[in-house]
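Participant: Provided below for reference: sequence and predicted model.
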Amino acid sequence: MQQLQPTGLVLFVGLLATFTGQSSGQPALGEIYRLNGLQSDLQMDTFRHVGKLMNDQYRRLDRRLKAIGSRIRRAERDLGVDSPPDEPLGGPAFPNIPDEGPNNIGNRPGNIPDKPVPSPPPVGQIARTCDEIYRMGYRNDNEYVIDPDGQGLRTVPEFNVRCELSRGEGVTIVGHNYETEPVFVSGYEQPGSFQLQIRYTNADFEQLEALTQASASCEQYIKIVCMGAVLFRAQLRRGHRDYGWWIARDGTRMMSWGGVPSSPDSGQCACDLDGSCVNSHFKCNCDSNNKFWSEDSGFLTDKRYLPVRMVYLGDTGGTKEKSWLTLGELRCKGFSGE
């Protein structure tokens, strides 16, 4: 049987593997999509090429078998021997070509007609949340356009969000200007003298309000790591002094942290719920004003107040008083039906 010869396609696959294996650094998201799409195309072409070669080999083998069968029948006729009727030779088993459905990277159209890619919304219609995009059949984590208050109402304009669709549900994600790394706070002694103003990506607070109303639930992670700096309240000889707070989407001044019910005056952190605060006389670890590193963290989950507009802190004027503040992205799930 004729041996298969190396082809330009196979060599190109090898070059691509070498290129992708030797590349250094983190490629841009668009480059990842392009390379994955190219890899998928090459895989499909390889399967088709192998299938064509197998089909050619099958045809040659079939012709040879038919010629041999004809010679056998002539010999049997000469000898007066009856032969059973010919049975059709089964076709070759070709490798299964991977499906290209809506979960392929980049959402490129599939090449298999019986596995169609889900259609986008009808012309003029935009999904309200990433949950709705997920229910349409899309499974690619990517940037999409949504219109949370409903297409055609035009109360607020549509805007771009990140959709997480590959983990069994659709999650709408909105980032901001401080989401990538903690913010160091030092040199701000007076209450609220440190001010962190949050600007959300591609959306104003009116659009974000529409998103939280359209979603079944929303959350935002918040954390502070402190040394010698209180978060909310410092105990004085007479009463206390409020050093920190955050401003909700609707402008409400809030004095509760992640992991507890949102409140404008509770001064509570998650450690107070399970009695794990380093000092039982305080509701937050940082409010103990310890000379060692402490942490208060958790998720804000009351969507009526999300996302966070601003964070105010103080009590970091001393040389050994400092804090690190982390505020995560806004993440919304489900559909409220509003």
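Facilitator: Looks like it came in fine. Residues are numbered from 1 along each chain as shown.
Participant: when you work out contacts or count neighbours from here on, use the C-alpha atoms and nothing else.
Facilitator: OK.
Participant: ok, L9 touching R48?
Facilitator: No: counting by CA atoms under 8 Å, L9 does not reach R48; the two are 11.2 Å apart.
Participant: looking at the two, which one has more neighbours?
Facilitator: More crowded of L9 and R48, by other CA atoms under 10 Å: R48, with 16 against 13.
Participant: distance check, that one against R34.
Facilitator: In this view, R48 and R34 are 21 Å apart by CA to CA, to the nearest Å.
Participant: equivalent analysis for A216, please.
Facilitator: 34 Å.
Participant: over to I247?
Facilitator: Distance from I247 to R34, by CA to CA: 42 Å.
Participant: these two - which one has more neighbours?
Facilitator: Neighbours were counted for I247 and for R34 using other CA under 10 Å; I247 has more, 20 against 14.
Participant: how about the strands in the protein?
Facilitator: Under the criterion DSSP state E, the chain contains strands at 142-146, 159-164, 171-174, 183-185, 194-197, 217-227, 233-235, 240-242, 245-247, 253-254, 294-300, 310-313, 322-327, 330-333.
Participant: and the comparison structure, right after this:
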Amino acid sequence: MTNIPPTISGQVIAVDSDPYDVNINYSIPMEQITSLIDQSTKCYQILTAECKNAKIYDGENQLAWWVSRDGARMPNWGGATTIKGCFCYATDNCVSGNRCNCGANVRASDGGRMDDRTKLPVSALHFGSAAPPKEMSYRIENLMCYTQVP
């Protein structure tokens, strides 16, 4: 298993401005990362947002997103795959029937394991409408890749 840490791996980072944009940097060049992904059987990365009174989606409007390695704004968040929303939306398990748990007036979190090798790793994050007095923080974990032996 190969482990590629972003420079902020595992840290909980508070969103403190509107908008809040961050580029995610890695310890090796992107060309090497994509070559490793192409040679691997499986890769994944975990992305989590923790919040109170801050939203990832406001109805149909996306307020927070991650950016794929090719620069695409992604409509899913932390583990959701083919939907516009969070993993809890895909499983019909979000607080108050929202697209994400973030958006409820309680302390909540959204996140999960993202494993679309054609989009990984996360190259940037954007948050809108999440600055204080709203509460939003995020955590991104290492990109993990491995090859299954037959």
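Facilitator: Right, received. Where do you want to start? Quick caveat, the model's predicted, so the values are computed rather than measured.
Participant: ok so, going back, mind putting the strands of the first structure in CSV, distance to R73 of the first structure included?
Facilitator: Listed next are the strands of the first structure as CSV, based on distance: least, CA to CA, whole Å:
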stretch, distance to R73 of the first structure
strand 142-146, 65
strand 159-164, 66
strand 171-174, 70
strand 183-185, 88
strand 194-197, 91
strand 217-227, 77
strand 233-235, 102
strand 240-242, 104
strand 245-247, 93
strand 253-254, 95
strand 294-300, 82
strand 310-313, 92
strand 322-327, 84
strand 330-333, 72
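Participant: out of the ones you listed, the one nearest R60 of the first structure is which?
Facilitator: strand 142-146 (48.1 Å; CA to CA).
Participant: what range in the second structure matches the closest one?
Facilitator: Strand 142-146 of the first structure corresponds to no residues in the second structure, going by TM-score structural alignment.
Participant: what comes up buried for that strand?
Facilitator: Y144, V145, I146 (16 or more other CA atoms under 10 Å).
Participant: so which elements touch that strand?
Facilitator: Contacts defined by 3 or more CA pairs under 8 Å, 6 or more residues apart in numbering; DSSP states H and E place strand 142-146 of the first structure against strand 159-164.
Participant: which secondary structure elements does the strand it packs on contact?
Facilitator: Against strand 159-164 of the first structure (3+ CA pairs under 8 Å, 6+ apart) you get strand 142-146, strand 171-174.
Participant: 10 Å instead?
Facilitator: helix 130-135, strand 142-146, strand 171-174, strand 330-333 (3 or more CA pairs under 10 Å, 6 or more residues apart in numbering; DSSP states H and E).
Participant: can you pull the buried residues of that strand?
Facilitator: Under 16+ other CA under 10 Å, the buried positions of strand 159-164 of the first structure are F159, V161, R162, C163, E164.
Participant: kindly report the same for stretch 103-113 of the second structure.
Facilitator: Those would be G103, A104, A108, S109, D110, G111, G112, R113, for stretch 103-113 of the second structure by 16+ other CA under 10 Å.
Participant: closest one of those residues to K134 of the second structure?
Facilitator: Nearest to K134 of the second structure among these, with distances taken as CA to CA, is G103, at 10.2 Å.
Participant: how close does that closest one get to P75 of the second structure?
Facilitator: 16 Å.
Participant: now the spatially most central residue of the second structure: closest residue in space that isn't a chain neighbour?
Facilitator: Central residue of the second structure (CA atoms, centre = their mean): L47, 3.8 Å from the mean position. Distances taken as CA to CA, 6 or more residues apart in numbering put I140 closest to L47 of the second structure, at 4.6 Å, once the chain neighbours are dropped.
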